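Engineer: All I have is the shape, not the residue letters:
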């Protein structure tokens, strides 16, 4: 029997919520990545977080047990700097709204870093917990004066141990409101970061893995790559069921243990033991399951039917379980 690892030559894996949660590795994630490496399938670690350097990210991953080297890490700061270098002459002044790690990437592509709008040819904006009004005001002045604007990512929130906190997208929103401008975006779900990760790995058959539909899965779809959605992070089963067409995953798994499963077991579609029918706009699940993971099988069944019926937008789909087993599955998935 073939498994997921037999189909792909590289894993383009998200970090927070997929490989680790806060200071701890997601259970089973280290073993899954090590096992993939033993099979000859490399993992490239792809993150929207522009606040840390690739060296720091690789060091953190290594401390958790992942086989990570600096060349295995691709950050949105690298992608953002590359976008600037393609559009600016060597030595051009860039106002950096972000950490020193982002500034270092800008310098690495031959551009200079400034801290005011005066003479700035571009603004690059990435997450930093220390960004304040004065720097946002300088960015606003530069952009209103005609400077190129690149955002490393537009994630509205950043996962923390205290729950979601304002992410780079929230700070980008401040500048967007003040200027009326729209930035070019380097990170997921824009294609640039994942394209760089794929091309640098010389991959012809990548698998994009992540826990967020609006970044990881949408980003994978943007580059035409198969995607694996895992339920270990931000997006929920309900989010997946009601996802727009560009945020729907090719494969659905509880976690990275799915990499050793038969791909046919993970795709949305019919499953023995579960039946569905429509009652108006409500999708009714019945049956008693029967597979090794009946709840996930129920989700795969429900997604396939909901997406087919709803077309590009499934946001109004609701679910009801008919019978004890179906009711328990719907409740466990958070769909009741």
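Structural biologist: Sure thing, it's come through. Note that the structure is a prediction, hence the values are computed from the model and not measured. Residues are numbered from 1 along each chain as shown.

Engineer: From here on, just use CA atoms for contacts and neighbour counts.
Structural biologist: Will do.

Engineer: Spit out the contact partners of the nearest residue to residue 310 once chain neighbours are set aside.
Structural biologist: Using Cα to Cα, 6 or more residues apart in numbering and skipping residues adjacent in sequence, the residue nearest residue 310 is residue 317, 7.7 Å away. If you count contacts by Cα atoms under 8 Å, 6 or more residues apart in numbering, residue 317 has them with 241, 242, 281, 282, 283, 306, 310.

Engineer: Next, work out how far apart residue 317 and residue 149 are.
Structural biologist: 38 Å (Cα to Cα, to the nearest Å).

Engineer: from the contacts of residue 317, which would you call buried?
Structural biologist: Among the contacts of residue 317, the ones that count as buried by 16 or more other Cα atoms under 10 Å are 241, 242, 283, 306, 310.

Engineer: adding another structure so you can compare the two:
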């Protein structure tokens, strides 16, 4: 059997909610990645830390993580800004010093005030965001400057649960200015293009926990994807996912990389009887239906063919327990 992780030449791995939550590695992640021969690149929408800091964090948690294998949305945002403004231009930074440093590295001048006459605004997650930061950025954006957001994730998975992400801050500036930013991070192409250039990968597998970022980014790249259910997106989200957010494979966590692609692929399963009746999806477990994720793969296959919001109708105790657990 060829395992999923051996079927691709490079893995583009999300971090928050996929490899770790805050300061804790997700159970099974260390061993799963250490036993995979495919090259691994860590592609993160979190723009609050430098690649070196991210690599150090991964190493502290027991992962193998060379700094050049870390691709951040801060790097991609800085590159995107540099392509849109003249060399040496002044850029107002709403974010951490790590984001400001990426702006310096592409030959631009980071500032924090509208009075410094910026020609662009770059925005990334910072836990120190305040009204003054947003006010300076709003003035610049309303004046017509280029606006680049590192990402628009509305939430950030942590060991405490889901906390506000950069997308929540972007929403505040969107409301205040009526403008839309250019986006560097997943699901947009800039960060994925950077990952491809950095890795030289010809057949990547995108791995993550969010349909609206990781999986949608895989579709934008034209790559296969593995959704792990250790972060934001849920089984119910999978069932009702639009076409551009549907994963190729579903696994419980990163240990799925050691299962065969056939085990993980969306499709019918012998142990689960699933059929459609109008907008209803009727689910029934056979006697040997032990794998709940197999049930999800079978249900998703039928639900996606219907194409609209579905109603699940479980028949039997096993199917009822499975469907109830998804809500």
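Structural biologist: Done, it's in. The structure presented is a predicted model; accordingly, all values stated were derived computationally and were not measured.

Engineer: just the contacts of residue 317 of the first structure now: which is nearest residue 65 of the first structure?
Structural biologist: Nearest to residue 65 of the first structure, judged by Cα to Cα, of those is residue 241 at 33.2 Å.

Engineer: Identify the residue of the second structure aligned to that closest one.
Structural biologist: By TM-score structural alignment, residue 241 of the first structure lines up with residue 239 in the second structure.

Engineer: what does residue 138 of the first structure give?
Structural biologist: By TM-score structural alignment, residue 138 of the first structure lines up with residue 136.

Engineer: tell me the secondary structure for the counterpart of residue 158 of the second structure in the first structure?
Structural biologist: Here residue 158 of the second structure is matched to residue 160 in the first structure, going by TM-score structural alignment. With DSSP: H, G, I helix; E, B strand; the rest coil as the basis, residue 160 of the first structure sits in coil.

Engineer: Do I have it right that residue 4 of the second structure meets residue 255?
Structural biologist: No. Contact criterion Cα atoms under 8 Å: residue 4 of the second structure and residue 255 do not qualify, at 10.0 Å.

Engineer: which residue is nearest the centroid of the second structure?
Structural biologist: Closest to where the C-alpha atoms of the second structure average out (Cα atoms, centre = their mean) is residue 214, at 3.5 Å.

Engineer: Which residues are in contact with it?
Structural biologist: 14, 186, 187, 206, 207, 208 are the contacts of residue 214 of the second structure under Cα under 8 Å, 6+ apart.

Engineer: picking that back up, looking at the second structure, name the residue matched to the residue nearest to residue 310 of the first structure.
Structural biologist: Match for residue 317 of the first structure (TM-score structural alignment): residue 310.

Engineer: Against residue 248 of the second structure, how distant is its match?
Structural biologist: Distance from residue 310 of the second structure to residue 248 of the second structure, by Cα to Cα: 20 Å.

Engineer: and what of residue 87 of the second structure?
Structural biologist: From residue 87 of the second structure over to residue 248 of the second structure (counting by Cα to Cα), the distance is 41 Å.

Engineer: what residue of the second structure matches up with residue 198 of the first structure?
Structural biologist: That one, residue 198 of the first structure, aligns with residue 196 by TM-score structural alignment.

Engineer: likewise residue 220 of the first structure?
Structural biologist: So residue 220 of the first structure corresponds to residue 218, using TM-score structural alignment.

Engineer: Please, where are all the helices along the stretch 201-336 of the first structure?
Structural biologist: 218-222, 237-241, 263-266, 294-310, 324-332 (DSSP state H, counting those that start in this stretch).

Engineer: For the equivalent of residue 251 of the first structure over in the second structure, which residues are in contact?
Structural biologist: If you follow residue 251 of the first structure across to the second structure using TM-score structural alignment, you land on residue 249. Contacts for residue 249 of the second structure were tallied using Cα under 8 Å, 6+ apart; they are 225, 226, 227, 261, 264, 265, 266.

Engineer: Enumerate every residue touching the equivalent of residue 230 of the first structure over in the second structure.
Structural biologist: Matched to the second structure by TM-score structural alignment, residue 230 of the first structure sits across from residue 228. Going by Cα under 8 Å, 6+ apart, residue 228 of the second structure touches 18, 207, 208, 209, 250, 251, 252, 253, 254.

Engineer: Map residue 299 of the second structure across to the first structure for me.
Structural biologist: By TM-score structural alignment, residue 299 of the second structure lines up with residue 302.

Engineer: Its match contacts residue 276, doesn't it?
Structural biologist: Yes. Taking Cα under 8 Å as the definition, residue 302 of the first structure is a contact partner of residue 276 at 7.3 Å.

Engineer: Which residues are in contact with each of the two?
Structural biologist: 283, 285.

Engineer: more crowded one of those two?
Structural biologist: residue 302 (26 against 20; other Cα atoms under 10 Å).

Engineer: for that one, what are its contacts?
Structural biologist: Contacts of residue 302 of the first structure by Cα under 8 Å, 6+ apart are 241, 268, 269, 276, 283, 285.

Engineer: After alignment, which residue of the second structure pairs with the second one?
Structural biologist: Taking TM-score structural alignment, residue 268 of the first structure has residue 266 as its aligned residue in the second structure.

Engineer: From residue 192 of the second structure, how far off is its match?
Structural biologist: 24 Å.

Engineer: Can you tell me what residue 39 of the second structure aligns to in the first structure?
Structural biologist: Counting by TM-score structural alignment, the partner of residue 39 of the second structure is residue 42.
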